[in-house]
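Peer 1: Generate coordinates for the sequence data below:
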Amino acid sequence: MSTIRPNGSLYTKIENSIATIEFGHPASNSFVSELLERLTKEFEKLSSNDEVSIIVLKSEGDRAFCAGASFDELVAISNLEEGKAFFSGFANVINAMRTCGKPIIGRIQGKTVGGGVGLAAACDYTFATEAASIKLSEISIGIAPLVIAPAVERKLGKSGLTELSLAPTEWKNAYWAKEKGLFSKVYDSIAEMDKELDFHTQKLASYNPEALGKMKQILWEGTGHWGDLLLERAEASGKLALSEFTRNALSKFKK
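Peer 2: Next comes the predicted model:
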């Protein structure tokens, strides 16, 4: 595998009715727009694949799970159209995960920031390690986690969203995230997590796929309006990204 991958990588493996999607990017598994688009299409494709009962979402390596959206792309936004398109990336992925006909199990091996927290929140069940601290850093660079907020609030409640978003430089540990409902299980090591994850998914994949699909629908009841809501939030985020305050904050951050 090439080490220079400006657009990142995305691989899917299907085995024993379990589809494992693995994404990666040299910049701490962050997402450029093209990679978000590929991930959205992958969820849509797997949703209608009769050979698949369960989807596992994981990232490359043993360090960060996901550093959120590409900082370089954020800095390059020059007009509202570009801003909306940039923030629509995570909106589209979260909506694809929400409407996907299969339960999605998240494997969170390390630190997770911004949009990565949104991805974890859009999973239906999550395995994490003690190293999986989380942070919503958006406010500190002049924007806000508007697009992912509904997914995060659905799992952590309004108080959890408040604690994360209004303390943008503060890491919350994996046990805090478990207590709030973002993580289902937390393990000491990646090896221990992977052993339990494999056992759990094999068992889950042996159950009636129709029952799993129906349960998935029930879990996401009341989110039908997210199709429009998250894109509206993307536009609002794009406006924030173009503000003078944010441009100054981003240039300081880049230096």
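Peer 1: CA only for contacts and neighbour counts going forward, please
Peer 2: Noted.
Peer 1: Need the contact partners of stretch 62-78.
Peer 2: Contacts to stretch 62-78, defined as C-alpha atoms under 8 Å, 6 or more residues apart in numbering, come from residues 27-33, 58-59, 83, 86, 108-117, 132, 190, 241-242, 247, 250-251.
Peer 1: so of these, which ones are in helices?
Peer 2: Using DSSP state H, the members of the contacts of stretch 62-78 that fall in helices are Ser33, Gly83, Phe86, Gly115, Gly116, Val117, Ile190, Ala241, Leu242, Arg247, Leu250, Ser251.
Peer 1: Proceed likewise with the subsequent sequence, for comparison:
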Amino acid sequence: MNNDGKITTHLHNGVATISFYHPKSNSLTKKLLKELTAAVDSFAKQKNAKVIVLRSEGNKTFCAGASFDELLEINDFKTGKDFFMGFARLINAMRKCPKFIIARIQGKCAGGGVGIAAAADYTLASSEASVRLSELALGIGPFVVGPAVERKIGSTNFITMSIDAEWHDAFWAKNAGLFTKVFATIDEVDDAVSKLASKIAGCNPEAIEQLKKVFWHGTESWDKLLEERAEISGKLVLSDFTKKYIQQFKTNK
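Peer 2: Take a look at the predicted model:
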């Protein structure tokens, strides 16, 4: 496996699959975020792609969020904003995509990974898929992913996740509205994803496109909003608090 991570795509019988991998718990680097966004945009334009499945590799962590290695390397506001704009662009690409996006969540999901789960139109998870918004502990805050998460789980649950910054199990996530369904095993998740994707692939793409617009009504300002949020994170990531936290985390790990 590539130590820098990778994105793989596959299209079969109308079902487009986008898979990401990084050796450090599927954390997201600037490069991976850019490639993920490009993959979503590409399938959005392909007529023979009827539905998109977004997943990560491995049987453990779905996504650990932002790459701590890259966060440590940020030394100026422009670089900080640009890094967090990677999450903003991905969420906006998922929002604007005229195809339904199914997220397959096999394990723990933190920070930006929660944002991906929230930005998907239908999220299927295993019982091992606990979730956490760890950004406040990091000295930042879930600013960029916040609108997508709050839209899915409501303000009270979003406030809860943001303030306590602790792990919540998959059933909490389902009850909150982040996950659509939770299954006991990975095999059951994969079976459900396959059946749902095949079913959607046989539906009228025009109806799907119009439904997608209905589902995301009221988010038309997100291009500007998420950029503003990226600017907040881009400033906070420069703080001594954040630098010390990440260094201590890496040392103790």
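Peer 1: ok, back up a step: ok, and the most crowded of the ones in helices among the contacts of stretch 62-78 of structure 1?
Peer 2: Neighbour counts for those (other C-alpha atoms under 10 Å) peak at Gly115, which has 30 neighbours.
Peer 1: Could you check which residue of structure 2 pairs with that residue?
Peer 2: In structure 2, the residue equivalent to Gly115 of structure 1 is Gly112, according to TM-score structural alignment.
Peer 1: I'd guessed its match sits against Val145; true?
Peer 2: Yes: using C-alpha atoms under 8 Å, Gly112 of structure 2 is in contact with Val145, at 6.4 Å.
Peer 1: hey, what's in contact with both of the two?
Peer 2: The contact sets of Gly112 of structure 2 and Val145 overlap at Phe87 (C-alpha under 8 Å, 6+ apart).
Peer 1: So which residues of structure 1 form helices?
Peer 2: Applying DSSP H to structure 1 gives helices spanning 33-47, 71-75, 80-99, 115-122, 149-165, 174-180, 190-205, 209-219, 226-242, 244-254.
Peer 1: Looking at those helices, which is nearest to Ser140 of structure 1?
Peer 2: With C-alpha to C-alpha as the criterion, Ser140 of structure 1 lies closest to helix 244-254 of those, at 8.1 Å.
Peer 1: orientation of the closest one relative to helix 226-242 in degrees?
Peer 2: 80 degrees (axes from the mean of the first three to the mean of the last three C-alpha atoms, to 10 degrees).
Peer 1: who does helix 244-254 of structure 1 touch, helix- and strand-wise?
Peer 2: Judged by 3 or more C-alpha pairs under 8 Å, 6 or more residues apart in numbering; DSSP states H and E, the packing partners of helix 244-254 of structure 1 are helix 71-75.
Peer 1: can we see that at 7 Å?
Peer 2: Taking 3 or more C-alpha pairs under 7 Å, 6 or more residues apart in numbering; DSSP states H and E as contact, there are no helices or strands that helix 244-254 of structure 1 lies on.
Peer 1: what stretch of structure 2 does that helix fall on?
Peer 2: Under TM-score structural alignment, the match for helix 244-254 of structure 1 is residues 240-250.
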